[in-house]
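In: Give me a 3D structure for the following:
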Amino acid sequence: MLGAFLAGAAAGYAIAIPVGAIATYLVLLGARHGWKVASAGGLGVATVDGMYAAVALVLGAVLAPAIATVQTPLTWISVAVLVVVGLALMRPAFRREPARAAGEDVRGITPLRAYVVVLGLTVINPATVVYFTALVAGASFGAIDTAAERTAFVVGAFAASASWQLFVAGAGASLGRVMTGPRGQRVTALVGGSVVVALAVRTALGA
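Out: Okay, the predicted model is just below:
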């Protein structure tokens, strides 16, 4: 069972560590709204990673060809959402009124709202779906066949993803403490939004 847990942890870190739009969004949440809000968003990512790990273990071989048929439209949906998120992140950079202090709830962003929003963004991220399905559809995890081992794999994937997302949230919150002034917050908003839009463009070019 320990082997299954470690395999799940390895899978969770492999999908969580590469820097993408979700990680950028978590950093911006931490910088603008503090660790509590960003960590809630990070747990939304980990929830989806654990859920997809569970589904892939049970239906991986069946889902792999089905996902391949809808990967293109799913990718374009992801592109559209990333563009919207990127523009929303950049909007505070062009406001005339001074930015608020980092961590202050300026737009009603609560931990619950951050959790739901980031969870939704992760659900439609095609990379997450395809990664876990391809991972389990292969021969690498054929030995994971008991309920206890499957549970251990999913727990490992969730724990690894959660630990990394909380680290990213903390990094964003630390950035917010450094750049507490109006100019610093405008910079983080502009840079973060631009990165998300650039990731959307890269996703579209690879579709």
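In: switch to C-alpha atoms for all contacts and neighbour counts from now on
Out: Noted.
In: pretty sure residue 170 contacts residue 33?
Out: No. Counting by C-alpha atoms under 8 Å, residue 170 stays clear of residue 33, with 11.4 Å between them.
In: Give me the more crowded residue out of the two.
Out: Under the criterion of other C-alpha atoms under 10 Å, the comparison of residue 170 against residue 33 puts residue 33 first, with 26 against 21.
In: separation between the more buried one and residue 188?
Out: Separation of residue 33 from residue 188 (C-alpha to C-alpha, to the nearest Å) stands at 12 Å.
In: same deal with residue 44?
Out: From residue 44 over to residue 188 the distance is 22 Å, taken as C-alpha to C-alpha.
In: any idea what residue 140 is structurally, helix, strand or coil?
Out: Reducing the assignment to helix, strand or coil with DSSP: H, G, I helix; E, B strand; the rest coil, the entry for residue 140 is coil.
In: wait, I meant residue 107
Out: Under the three-state scheme (three-state DSSP), the conformation of residue 107 reads as coil.
In: Also this sequence, please, to line up against the first:
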Amino acid sequence: MTAALLAGVLAGYGIAIPVGAVGTYLVSLTARTTLRTGVCAALGVATADGLYALAATLGGPALAAALRPVLGPLRWVCVLVLLALAAWGAAGAVRRYRHHRLATHAGAAPVSPARAYLALLGITLLNPTTVIYFAALVLGSQTGDAAGSGERVVFVAAAFAASASWQVLLAGGGALLGRMLTGHRGRLVTALVASGVMTALALRMAVAPV
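Out: You can find the predicted model right below:
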């Protein structure tokens, strides 16, 4: 059980700590909305990580073999999603700045916690980095076939908890950033920087080999 717990914690933090496009969007979203919305979004990311950890423990090498053919299409879907989010975020920030509004969306209702959860869950499930990470985990460990049901449960729970703790920490940082940058110009700069980072990561993902 201890080995499964440690393996799950390491797996969860291993995929969560590198702050890529998903983490950047999470921080930006929380800065523009509320801590509650950010926490729900963070749990959406952690849920996706937990689902992949569960699949890794149950699927074994067969799952990894099945994932290989779709890694390329998933990468392009993720590139398009990231570019759309970057453009949407930048355009919304410019509109809000021009109209001098502090609402999270110009002329629209704020993002609800449930919507934030589902959005980040979907984005993370389509993230090729997550797919590749857990596919490698399946191929490089005996977590799936050799472990009993108890060890599997502990591994998945530990991976989810580790990922959730880090994502919630990022959301807290986004909430603090939002309180610091309460002016129109500060929110515009924050949104444009986040959009720029997401665009750069999407372009880098597009040209990187699978």
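In: Need the TM-score from the superposition.
Out: Put the two chains on top of each other and the TM-score (TM-score structural alignment, normalised by the length of the first structure) is 0.94; 207 aligned residues with a C-alpha RMSD of 2.0 Å.
In: Overlap of the contact sets of residue 33 and residue 188 of the first structure?
Out: Residues touching both residue 33 of the first structure and residue 188 (C-alpha atoms under 8 Å, 6 or more residues apart in numbering): there are none.
In: so what's the residue most central in space within the second structure closest to, chain neighbours aside?
Out: Taking C-alpha atoms, centre = their mean, the centroid of the second structure lies closest to residue 22, which sits 3.8 Å from it. Spatial nearest neighbour of residue 22 of the second structure, chain neighbours left out: residue 124 (7.0 Å); criterion: C-alpha to C-alpha, 6 or more residues apart in numbering.
In: do residue 94 of the second structure as well
Out: The shortest distance from residue 94 of the second structure to any residue that is not its chain neighbour, by C-alpha to C-alpha, 6+ apart, is 6.7 Å, and that residue is residue 188.
In: How about residue 20 of the second structure?
Out: Nearest residue to residue 20 of the second structure in three dimensions, chain neighbours excluded: residue 201, at 7.5 Å (C-alpha to C-alpha, 6+ apart).
In: how many neighbours does residue 187 of the first structure have?
Out: With other C-alpha under 10 Å as criterion, residue 187 of the first structure counts 15.
In: what's the spacing between whatever residue of the second structure lines up with it and residue 97 of the second structure?
Out: Residue-level alignment of residue 187 of the first structure against the second structure, with TM-score structural alignment as criterion, gives residue 189. Counting by C-alpha to C-alpha, the gap from residue 189 of the second structure to residue 97 of the second structure is 10 Å.
In: for the residue nearest to residue 22 of the second structure, helix, strand, or coil?
Out: Using three-state DSSP, the secondary structure recorded for residue 124 of the second structure is helix.
In: For the counterpart of it in the first structure, the count of nearby residues, please.
Out: Alignment of residue 124 of the second structure against the first structure is given by TM-score structural alignment, with residue 122 as its counterpart. Using other C-alpha under 10 Å, the number of residues around residue 122 of the first structure comes to 22.
In: same deal with residue 108 of the first structure?
Out: 9.
In: ok, the residue mapped onto it from the second structure - contacts?
Out: Using TM-score structural alignment, the partner of residue 108 of the first structure in the second structure is residue 110. Listed by C-alpha under 8 Å, 6+ apart, the contact set of residue 110 of the second structure reads 33, 103, 104.
In: ok, and those residues in the first structure?
Out: Counting by both residues aligned by TM-score structural alignment, their matches' C-alpha atoms under 8 Å, the first structure reproduces none of the contacts from the contacts of residue 110 of the second structure.
In: Distance of residue 112 of the first structure relative to residue 42 of the first structure?
Out: Counting by C-alpha to C-alpha, the gap between residue 112 of the first structure and residue 42 of the first structure amounts to 11 Å.
In: Also residue 203 of the first structure?
Out: The span separating residue 203 of the first structure from residue 42 of the first structure equals 22 Å under the rule C-alpha to C-alpha.
In: Those two - which one has more neighbours?
Out: Between residue 203 of the first structure and residue 42, counting by other C-alpha under 10 Å, residue 42 is the more crowded of the two (31 against 15).
In: my read: that one touches residue 117, true?
Out: No. Shown here, residue 42 of the first structure and residue 117 do not form a contact pair, counting by C-alpha under 8 Å, at 10.5 Å.
In: Give the aligned range of the lengthiest helix in the first structure in the second structure.
Out: Secondary structure of the first structure per DSSP state H: the longest helix is helix 35-90. On the basis of TM-score structural alignment, helix 35-90 of the first structure is assigned to residues 35-90 in the second structure.
In: sorry, back to before: can you verify my assumption that the match of residue 124 of the second structure contacts residue 48?
Out: Yes. Using C-alpha under 8 Å, residue 122 of the first structure is in contact with residue 48, at 6.6 Å.
In: hang on, the earlier thing: and the helix or strand hosting the residue nearest to residue 20 of the second structure, what does it pack against?
Out: Following DSSP states H and E, the helix or strand that holds residue 201 of the second structure is helix 184-207. Applying 3 or more C-alpha pairs under 8 Å, 6 or more residues apart in numbering; DSSP states H and E, one finds that helix 184-207 of the second structure makes contact with helix 21-32, helix 71-99.
In: Any chance of the ones you listed in JSON lines with distance to residue 131 of the second structure as columns?
Out: JSON lines is the format used below for those (distance: least, C-alpha to C-alpha, whole Å):
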{"stretch": "helix 21-32", "distance to residue 131 of the second structure": "14"}
{"stretch": "helix 71-99", "distance to residue 131 of the second structure": "8"}
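In: Number of residues surrounding residue 82 of the first structure?
Out: Residue crowding around residue 82 of the first structure was assessed by other C-alpha under 10 Å; the count is 26.
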